[in-house]
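>>> Following is a predicted model, sequence given first.
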Amino acid sequence: MRDQLCEELHSVSAPDLARLVRELIIHQPHESDVQSDTVTTTALIQVLDGDRQLESRVCRLLRLRDGRAAAVWRGLAFAIGPGDTIDISESGVPPAECLPAAAPSPHAGPGLRWGLVEGAEEAWVLVAGSVAERDEMAYRLRGAGLAVLRSGAWLGEPTDGLEPDWFVRIARPAESRSLAAALEAILGPRAAAPPAAGEATEDLRRRLVKSELERARMEAAALGAEVERLKTDAANATALADRVARLEADLARAEEQLVHRQPATTPSVEASPTIQPAPRLARRIQEEVATVLQALLPGVRLLRDSLTVASVEFRDRSGFYRALRELTEGGPRLPPAWKKVRAAEEWWERHVSTGEDDSGRAYARPAPCGAGWDVLLSDKGSQDRDMIWLRKADR
């Protein structure tokens, strides 16, 4: 075979051999042509290692699977942060697992359906959808410079025309600008209640009545349980029993409306094309907590957003009531469940069950006037922030 190739080469004239060599050189693909299909777009990126800036470099751009833009640096793709920066102290992703920069975002489409519940120092941003949409919202809020404190399942009632599945709790920014306007600039327009029309109107009306019926049952059962636990104080239990009676009357009316399939309290489609959701936030639950404290524990004063935390983040508040009762009946010495807070001299701390786990935290101190207790209800995830707040409150 080798001898045959040598004979064929010797048979080719010198001009023909030179021409073949020139054609091979001209048609050989250049390295930049081979890479032109994989390189999409580039940008000047600031490379950070934590708080330290390493360099500025033109990097290839890709898109992570969660929709975030990314830049490739030394063989790994890192998410692009504010100001066209990447932080190599965070975990990188191999470029083979990324999408082209021009690929549509996995979250492209209608956008997030969100609502807002504002507190004194904190706010709850609500979202309807999956865990991925909750995490996307938390990522956008952090990227805009807001302090994200905690996220979890929403246990309150529908609000702002939205039936939320999750919440992201944030600290209110110091600026005087409207928080709702600031969030709309980050997340887009707030959710609106979808209109009902056509044949689905009657089914929607029935579902609303059933929802109200189930909620009334649950509240009546909860208040009945509270009455049983607190019936030792007959005078105060009478007020709660009246509330239960009113709820049971509402329950009977709702059942009657459901039987006749013509709820008197539901507006017709002709009168209002948009059926309004349940009352804003868990107001009845908040009123329940406030009534119990005012009637049975008048010496307890809730601080900050404790009332909102108890009504929307606690599935069962019996542990919270038990902790407050220990304060009022403990005398000069608190029960062993209360521990002294080392970081704040005047404060005591106790673990409180949320109905799902023991992540609740109650902080208490004697009231400055000497009668009663100041109480802050929070959660384990906000402990560092709460310690700073307690030290400030000591002053």
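The structure has been received and is ready for your questions. Residues are numbered from 1 along each chain as shown.

>>> make it CA atoms for all contacts and neighbour counts henceforth
Noted.

>>> residues contacting the closest residue to Glu248 other than its chain neighbours?
In space, and not counting its chain neighbours, Glu248 is closest to Ala220: 6.7 Å by CA to CA, 6 or more residues apart in numbering. With contact taken as CA atoms under 8 Å, 6 or more residues apart in numbering, Ala220 is in contact with 244, 247-248.

>>> What of Val58?
Remark: with contacts taken as CA under 8 Å, 6+ apart, Val58 is in contact with 42-45.

>>> ok, Leu281 - how many residues close by?
As a burial measure, Leu281 scores 18 neighbours (other CA atoms under 10 Å).

>>> Please report the distance of it from Glu55.
Look at Leu281 and Glu55: by CA to CA, to the nearest Å, they are 49 Å apart.

>>> re earlier: does the residue nearest to Glu248 lie in a helix or a strand, and which?
Assessed by DSSP states H and E, Ala220 sits inside helix 200-229.

>>> picking up where we left off before, which of the contacts of Ala220 fall within helices?
Using DSSP state H, the members of those that fall in helices are 244, 247-248.

>>> Relative to Leu187, which of the residues you listed is nearest.
Closest approach to Leu187 among the ones in helices among the contacts of Ala220 (CA to CA): Leu247, at 38.3 Å.

>>> Which of the contacts of Ala220 sits closest to Glu349?
Val244 (33.1 Å).

>>> who's in contact with the closest one?
Val244 sits in contact with 220, 223-224, where contact means CA under 8 Å, 6+ apart.

>>> could you dump the residues you listed to CSV with distance to Asp135?
Putting the contacts of Val244 into CSV (distance: CA to CA, whole Å) gives the following:
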residue, distance to Asp135
Ala220, 35
Leu223, 35
Gly224, 38
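
>>> buried set for the biggest strand by length in the chain?
For the chain, the strand reaching the highest residue count under DSSP state E is reported as strand 52-63. For strand 52-63, the neighbour count (16 or more other CA atoms under 10 Å) marks 59-63 as buried.

>>> Ser359: neighbour count?
By other CA under 10 Å, 14 other residues sit near Ser359.

>>> Ok, Gly330 next?
Using other CA under 10 Å, Gly330 has 11 other residues around it.

>>> The one 5 residues further on now?
Using other CA under 10 Å as the criterion, Pro335 is surrounded by 14 other residues.

>>> Surely it is in contact with Glu326?
Yes: Pro335 is in contact with Glu326 according to CA atoms under 8 Å; the separation is 7.0 Å.

>>> Which of the contacts of Ala220 sits closest to Leu377?
For Leu377, the closest of the contacts of Ala220 turns out to be Val244, at 26.3 Å, with distances computed as CA to CA.

>>> Take this one as well and set it beside the first:
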Amino acid sequence: MMIAIFNGDQLFETRACELVVLPDGRQGAIWRGLAYPLELPDHRIEIGSEAFAPNECIPRWARPAARRTFAVIEGVDEAYVLVSGAITDCEEASSRLKGAGYEVIRTGRYLGDPVEDFEADWFVRIVRPTVSSDALSTVLGAVFDDHVSERVSHQTLGEYRAQLIATELASAKAREAALRVEIARLNLESAKAAGTQAQIEELRRAVDLEREARQQADLAAAEAQESLNAARQNRPPPRVGKIRDEIEVVLAALIPEVRLIRDSLDVVAAEFINRRAFYRGLAELRTATARLPPTWKKLKGLEQWWERHMSDGQDDAGRIYVRFSATDRIWDVLISHKSEQSRDITWLDRQ
């Protein structure tokens, strides 16, 4: 639709703009990378008014959908609450969960697949509540109001404006440098026709300097545009593949002697950036029955259980606990984290 763009009472330009629905439900139009409220019936926008990042808006023809602020992976005894954004958003989510009475085990970078199309950056691992029969996601919906998402949106909008200004400035500098190069080139052509050799050399040096300035301006414009594109995305590239499926297939096909218990599969899928040590540790169980390799040691206080340190691709804080079941000749395996050892030993003692 053709939209009149005003700056105060002055008409700036008239341009065809994409129409959207703003986050607050009003109609809007996108101009120069931001969505502005659309004034009807005049079909005009005011560039000095409030504006929104386009990825916060809904295309005019799309059906409005609720904006998600979290996702949940429900385990046996625990759950992962997934959030997106900066580390401060993860810390705030953890604080809000604690304030609502949830026991937070730990937080960290989420490395698993998207959950129901929600691409998370961080996890808050909690003990599943037992006081309510409601689905955990329903319970958490009362904890996560729009405060987190609104704050992230305002931060994103501020960053978006800064990136937009940087892009416009860099592009203007590039255009100005290109014009100066053209002027210098024309002056050089004129000097060749009527000037002295000294004048020609001086102008040639000027052309070289202007050409270098243009190249620097073009590079700055390209970098600014790249940053702007990243700001528009406002989230990391989508993760591909089904990590949980991969783990289950590998275990069933190559190491069928093991059985992951409790929330072990969730831990590996969500927190391990590299699963090589995980597979190597399980492979050691294939030929072991009574005794295990020296890398394993008896778990203190639990006669039947053995433990081993294990890297998760980031550090050596991973832990693997195993027990051989003579009945079905299967190794029960619990994958966990060093920080949860006391809690895990208590749980293993009850098995």
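Here it is on my side, so go on. Given the structure is predicted, the values throughout are model-derived calculations rather than measurements.

>>> Identify those among the contacts of Val58 of the first structure that sit within helices.
Checked against DSSP H, these include nothing in helices.

>>> residue range for the longest strand of the first structure in the second structure?
Under TM-score structural alignment, strand 52-63 of the first structure corresponds to no residues of the second structure.

>>> which is the next helix or strand following that strand?
Counting by DSSP H and E, the next helix or strand C-terminal to strand 52-63 of the first structure is strand 69-73.

>>> looking at it, Ala282 of the first structure is touching Gly156, isn't it?
Yes: using CA under 8 Å, Ala282 of the first structure and Gly156 qualify as a contacting pair, with a distance of 5.4 Å.

>>> higher neighbour count, those two?
Ranked by neighbour count (other CA under 10 Å), Ala282 of the first structure and Gly156 place Gly156 first, with 21 against 18.

>>> Who are the contact partners of the closest residue to Ala206 of the second structure other than its chain neighbours?
Taking CA to CA, 6+ apart, and ignoring the residues beside it in sequence, Ala206 of the second structure has Ala184 as its nearest neighbour in space, at 6.9 Å. Contacts here follow CA under 8 Å, 6+ apart; on that basis Ala184 of the second structure touches 203, 206-207, 210.

>>> Check which helix or strand the residue most central in space within the first structure maps to.
When the first structure is reduced to its mean C-alpha position, the nearest residue by CA atoms, centre = their mean turns out to be Val168, at 2.4 Å. Element membership of Val168 of the first structure, judged by DSSP H and E, is strand 166-171.

>>> residue range for that strand in the second structure?
When strand 166-171 of the first structure is aligned against the second structure using TM-score structural alignment, it corresponds to residues 122-127.

>>> Show me what that stretch is in contact with.
By CA under 8 Å, 6+ apart, the residues outside stretch 122-127 of the second structure that reach it are 77-85, 87, 90, 93-94, 102-110.

>>> Helices of the stretch 251-351 of the second structure, residue ranges please.
Counting by DSSP state H, counting those that start in this stretch, the segments of the stretch 251-351 of the second structure that form helices are 264-271, 276-283, 341-349.

>>> hmm, back to that, now, which of the ones in helices among the contacts of Ala220 of the first structure sits nearest Arg365 of the first structure?
Ranked by distance to Arg365 of the first structure (CA to CA), those are led by Val244 at 33.0 Å.

>>> Looking at the contacts of stretch 122-127 of the second structure, which are in helices?
When DSSP H defines the helices, the subset of the contacts of stretch 122-127 of the second structure inside them is 87, 90, 93-94.

>>> Derive a PyMOL selection command for the buried subset of these.
Selecting the buried subset of these in PyMOL, with 16+ other CA under 10 Å as the burial test, is done by:
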select buried, resi 90+93+94
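
>>> Specify, as a residue range, where stretch 243-251 of the second structure falls in the first structure.
On the basis of TM-score structural alignment, stretch 243-251 of the second structure is assigned to residues 285-293 in the first structure.

>>> Now the matching stretch on the second structure. Mean distance?
After superposition onto the second structure, the mean distance of stretch 285-293 of the first structure to its aligned counterpart is 1.1 Å, using mean CA distance after the TM-score superposition for the first structure.

>>> would you turn the helices of the stretch 251-351 of the second structure into CSV with mean neighbour count?
Conversion of those to CSV gives the following (neighbours: other CA atoms under 10 Å):
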stretch, mean neighbour count
helix 264-271, 20
helix 276-283, 16
helix 341-349, 12
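
>>> for those helices, which one sits closest to His154 of the second structure?
For those, distance to His154 of the second structure was read as CA to CA. The smallest value, 28.8 Å, belongs to helix 264-271.

>>> Please name every helix or strand in contact with that closest one.
Judged by 3 or more CA pairs under 8 Å, 6 or more residues apart in numbering; DSSP states H and E, the packing partners of helix 264-271 of the second structure are helix 243-254, strand 330-337.

>>> so which of these is the most packed in?
Per-stretch averages of neighbours, counted by mean count of other CA atoms under 10 Å, single out strand 330-337 among those, with a mean of 20.

>>> now stretch 323-337 of the second structure, how far from the centre of its chain.
Between the mean C-alpha point of stretch 323-337 of the second structure and the mean C-alpha point of its chain there is a distance of 35 Å (CA atoms, centre = their mean, to the nearest Å).

>>> swap that for stretch 378-393 of the first structure, sorry
Remark: stretch 378-393 of the first structure is offset 20 Å from the chain centroid, using CA atoms, centre = their mean.

>>> now the strands for the stretch 51-200 of the second structure?
Secondary structure of the stretch 51-200 of the second structure by DSSP state E, counting those that start in this stretch: the strands cover 58-59, 71-74, 78-83, 104-109, 122-127.

>>> now those strands as JSON lines including distance to His337 of the second structure?
Listed next are the strands of the stretch 51-200 of the second structure as JSON lines, based on distance: least, CA to CA, whole Å:
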{"stretch": "strand 58-59", "distance to His337 of the second structure": "41"}
{"stretch": "strand 71-74", "distance to His337 of the second structure": "18"}
{"stretch": "strand 78-83", "distance to His337 of the second structure": "13"}
{"stretch": "strand 104-109", "distance to His337 of the second structure": "10"}
{"stretch": "strand 122-127", "distance to His337 of the second structure": "12"}
